[in-house]
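In: Output the structure for:
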Amino acid sequence: MVTGESHPALDRELHHPTRLALVAYLSASTEAEFGVLRDYCGISDSVTSKTVSALEKLAYVHVRKGYVGKRPRTWVSLTPRGRTALETHLAALEAIVTAARTAGGAGGTA
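Out: The predicted structure is shown next:
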């Protein structure tokens, strides 16, 4: 990165593509059902469960359990801390892209 400029740090916890996809999906909704998240991310129940648990430990998501009829369901929502983490992570990615484009336009050749 460009020396002397301060850029927001990438969030190591959101750097993994599955975690990032899940949090990004949640950022556009109030909450989402477990199966919807699983299908959106294209992952197994086990991987979805582990991903949600990891994000819950970080307080990035809130998990709500309940029933629809007699069937148990799990809903996940993004917390304010999770939203802030996502926004900071995206700002860091944008800063990296901007710095690279600026450096590339400043006389760099491929």
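
In: Every contact and neighbour count from this point should use C-alpha atoms.
Out: OK.

In: quick one: the strands in the protein?
Out: For the chain, strands defined by DSSP state E occupy the ranges 32-33, 61-68, 71-78.

In: quick one more, to check against the first:
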Amino acid sequence: MNPIGNLNKIFESRIRLGVMSMLMVNEDVNFNDLKQMLEVTDGNLASHLTTLESNGYIKVHKGFIGRKTNTTYSITKIGEKAFKSHLAALEDMIKFNK
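Out: Have a look, this model is predicted:
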């Protein structure tokens, strides 16, 4: 069976793939850091974050640093499991096509 069917469509976007990769190795990351590291606009990043949040893959934490709002994101257990499965499917695809 071709492992391509095991890929998660949510992670097909390079931006969502980047967000998940960053959240896998960091406890949380704030909006501005994500935007800077991924080199995307506010609106573009926000729409991808909304997709990840609505699928239960990330959690949004809103707070303040002094008087400035600070929004951070972290990966959920569901998100971690889904992303690891996606990575495993990518590895299986590479092995399948050798």
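
In: what angle do the longest helix anywhere in structure 1 and strand 71-78 make?
Out: What stands out as the longest helix in structure 1, according to DSSP state H, is helix 80-105. Counting by axes from the mean of the first three to the mean of the last three C-alpha atoms, to 10 degrees, helix 80-105 of structure 1 lies at 50 degrees to strand 71-78.

In: tell me what helix 80-105 of structure 1 is packed against?
Out: Where contact means 3 or more C-alpha pairs under 8 Å, 6 or more residues apart in numbering; DSSP states H and E, helix 80-105 of structure 1 is packed against helix 17-27.

In: Let me see the contact set for the residue most central in space within structure 1.
Out: For structure 1, the residue nearest the mean C-alpha position is L20 (2.8 Å; C-alpha atoms, centre = their mean). Neighbouring residues of L20 of structure 1 by C-alpha atoms under 8 Å, 6 or more residues apart in numbering: L14, L86.

In: From G5 of structure 2, how far off is the counterpart of it in structure 2?
Out: Alignment note (TM-score structural alignment): L20 of structure 1 maps to L17 of structure 2. L17 of structure 2 is 17 Å from G5 of structure 2, where distance means C-alpha to C-alpha, to the nearest Å.

In: can you check I78 of structure 2 too?
Out: In terms of C-alpha to C-alpha, I78 of structure 2 sits 19 Å off from G5 of structure 2.

In: Would you mind telling me which of these two has the busier surroundings?
Out: More crowded of I78 of structure 2 and G5, by other C-alpha atoms under 10 Å: I78, with 13 against 10.

In: What does that one correspond to in structure 1?
Out: Mapped onto structure 1 by TM-score structural alignment, I78 of structure 2 lines up with R81.

In: correct me, but that match touches A59?
Out: Yes. Using C-alpha atoms under 8 Å, R81 of structure 1 is in contact with A59, at 6.7 Å.

In: residues in contact with stretch 27-36 of structure 1?
Out: For stretch 27-36 of structure 1, using C-alpha under 8 Å, 6+ apart, the contacting residues are L26, D45, T48, R73, T74, W75, V76, S77, L78, R83.
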